[in-house]
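Q: Here's my sequence, what's the structure:
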Amino acid sequence: MDIPVENFLARLTDPEPSVRQLALIEIEEIAAATASDEVLEALVARVRDDDPTVRSLAIARLEDLGDPRAVPAIVAALEDGDEKVREAALTSLREFRTEASATALLPGIEHPNPEVREAVILALRDHRDPRATKPLVRATRDETARVRREAVITLAYLRSPESVSALRERLRDADPGVRRVAVGALDFFNAPVLVPDFIDTLGDDDWQVRREAAIVLGRSKVTQAIPPLLSALEDPYWQVRKEAVSSLGKLGAVAATEALVHLLDDLTSDIRKAAAQALGELGAASAHPALERLAKGDPDAEVRKAARHARDAIASARAVH
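A: This is a model prediction of the structure:
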């Protein structure tokens, strides 16, 4: 469909919202014309339209253009009074992935509105622009927990050594959600020097943080983690105990064999399943009778399956040797 740009621009300022809406829908069919500065300026103006549907459509069309000059206007829309407009702004910002658009987004990390700061940091995540490292490090000390959390997660994507110190600080954050994502973010660095930090985190007040620490320690491949993981088998939350069990298996903790065999009788099926899997990884011959019993008589089908696999793995290992 050949729609003159002049006609489109005139309809964008029509007093009837439905006319402006239809014009923004039809602009998709005149892609060649949308490269002009005049169209860009007209769309930016519609981001401040009285009608929320027009504002949302204008943001979507600016996303189609992909011109980084539109980014400040879309950032401003993150404060819009209409939830759908705010959602449209965030969605669009995540699609602007050029160096120029990242440049336009960076100042938003220090915007006065915490909701805007949070949204901008989320939008920057897909850019993985190293220039964001320093302002994101500052954002890890933001007064708003949600902003700190998004800053920590985004720094994990960047994996800059400059951020390690700030991320370690967040292991002691007042908000448990921030502490939890800090554990996961530091895991990306795969640095044995961080293992003591993860061990300390096994004593965190929040069970989800302890659970995350138990998972990360299993990936550390550091035997120093075995004693604290053994202690974590006494954690009051089964979710933490389960991950401690799995990590002991991954670390080849032969010293945990007796405790793991005991856990084959645990009341929680997930614990029994994890213990069976860990014993299979350890190749613990002494566990064979208990696994045989579990494979035949456990009330949970998943546990029986895990026990069979572990039993067969142990038998195969013994046959090889």
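Q: Going by C-alpha atoms from here, please, whenever you check contacts or count neighbours.
A: Will do.
Q: Contact partners for the one residue sitting closest to the centre of the chain?
A: The residue lying closest to the centre of the chain (CA atoms, centre = their mean) is I153, at 6.2 Å. Going by CA atoms under 8 Å, 6 or more residues apart in numbering, I153 touches V181, A182, A185.
Q: The structure of the following sequence is requested for comparison with the preceding one:
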Amino acid sequence: MSQSLNSETSTVDDAILQLQAANDELVQRVNEQITLETFDSTDEEVLKQLVEGLGDPRGLVRLRFAETLGEIGEAATPFLIAALGNHPNVVVRRAAAKTLTIISDPSAVPNLLHAFLNDEDTVVRSSSAGALARTGEASVPALLEIIASNEHPEDIKGHAAWALAFIGSEAAEYLYQALNAASLDVRCAVIGALGHVAQEQSDEKSCSLLVSALTDPEAIIRTEAAAALGQVNYPPSVPHLILALQDRDLDVRKAAINSLGKIGDRTALEPLQTKLDDSQEVIRVLAKLAIAQIERQSEADDW
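A: Take a look at the predicted model:
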């Protein structure tokens, strides 16, 4: 019995080694062809083999296959899409999503969305969200729909909001339009994304919209806007953030204090000092920290 088991194990090991050797030869050969510009991107059989190589048990080899497919580009998209949607090996589905991140082909958006919303594997879903983010503008309408929908769980909406923020300036026109959406979730996501847009390109329009959002009827929007202005470090927002120190919502006041500390404008010192006697301990602590932050920045500027 033991001899039989050993024989079977040896046969399996030999098969794995042969497959790995074939994968090594394939990826080396294709890379040489790409370098010499002799690779035939219409060779469907080779493209299928390359996608199967994403299931290699060796992580570095999977990475080589992904990079090779990334070099091939959009010609590989249909085969990666097929693997993402149907491959029984979860390792291949994960690697296919990650490879589509490299290629960033807009034609893959519908399939990436399906995997993001429906695949049973969390890594496939998160990798598909990453690919949607990297694909950029073509993903934005669908991401906004996901955030607005009541059918999707909070983790899916959170990934969609992250992807929207990652896309940033490419999504700017969509974001401007969506700022007045009926969905509060969409408006929150848009405020966060506008902060990224403003950081990326010092976009005056985005900064102005964030300032305007400090007076939004919804406290969560005011909070997000106050926090974003601190990340952007937009000095013209200081007077508006000072006004936000009197907001009726505690989270808005906290965000305004933190942002004033980050921006470091000395005109905020006196309003912040009045908060050292606030009835809320958290406000007193944050005000003290913000004052110290501004004073440190002032000392550094003097040098």
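Q: what does the residue nearest to the centre of the first structure align to in the second structure?
A: Under the alignment defined by TM-score structural alignment, I153 of the first structure corresponds to A165 in the second structure.
Q: Roughly how far does that match sit from A138 of the second structure?
A: Applying CA to CA, to the nearest Å, the value for A165 of the second structure to A138 of the second structure is 14 Å.
Q: Tell me the helix or strand right after the strand or helix carrying K242 of the first structure.
A: Assigned by DSSP states H and E, K242 of the first structure falls within helix 238-250. Counting by DSSP H and E, the next helix or strand C-terminal to helix 238-250 of the first structure is helix 257-263.
Q: Touching that following helix from outside, list them.
A: V245, I271, R272, A275, A276, A278, L279, L282, A284, A287, A290.
Q: what angle separates the helix or strand just after that helix from helix 238-250?
A: Next in sequence after helix 257-263 of the first structure, counting helices and strands by DSSP H and E, comes helix 269-282. Counting by axes from the mean of the first three to the mean of the last three CA atoms, to 10 degrees, helix 269-282 of the first structure lies at 10 degrees to helix 238-250.
Q: Which part of the second structure matches the next helix or strand along the chain from helix 269-282 of the first structure?
A: For helix 269-282 of the first structure, the following helix or strand on the C-terminal side (DSSP H and E) is helix 288-297. Following TM-score structural alignment, helix 288-297 of the first structure has no partner segment in the second structure.
Q: can you pull the buried residues of helix 288-297 of the first structure?
A: Neighbour-count burial for helix 288-297 of the first structure, counted by 16 or more other CA atoms under 10 Å, picks out H288, A290, L291, E292, L294, A295.
Q: what's that helix packed up against?
A: Applying 3 or more CA pairs under 8 Å, 6 or more residues apart in numbering; DSSP states H and E, one finds that helix 288-297 of the first structure contacts helix 301-320.
Q: What segments of the stretch 1-150 of the first structure are helices?
A: 5-12, 17-26, 37-46, 52-65, 71-76, 83-93, 99-105, 114-124, 133-139, 145-158 (DSSP state H, counting those that start in this stretch).
Q: and the end-to-end length of stretch 105-120 of the first structure?
A: 7 Å.
Q: Just give me how far it sits from the chain centre.
A: Computed by CA atoms, centre = their mean, to the nearest Å, the chain-centroid distance of stretch 105-120 of the first structure equals 19 Å.
Q: In stretch 235-254 of the first structure, which residues are buried?
A: Within stretch 235-254 of the first structure, the residues that count as buried by 16+ other CA under 10 Å are 235, 238-254.
Q: Name the residues that touch it?
A: By CA under 8 Å, 6+ apart, the residues outside stretch 235-254 of the first structure that reach it are 207-208, 210-211, 214-215, 217-219, 221-223, 226, 229-230, 232-234, 256, 260, 268, 270-271, 274-275, 277-279, 281-282, 284.
Q: Buried ones among those?
A: Buried members of the contacts of stretch 235-254 of the first structure, scored by 16+ other CA under 10 Å, are 207-208, 210-211, 214-215, 217-218, 221, 226, 229-230, 232-233, 256, 260, 270-271, 274-275, 277-279, 281-282, 284.
Q: Without its sequence neighbours, what residue ends up closest to G177 of the first structure?
A: Excluding its sequence neighbours, the residue lying closest to G177 of the first structure (CA to CA, 6 or more residues apart in numbering) is R149, at 7.1 Å.
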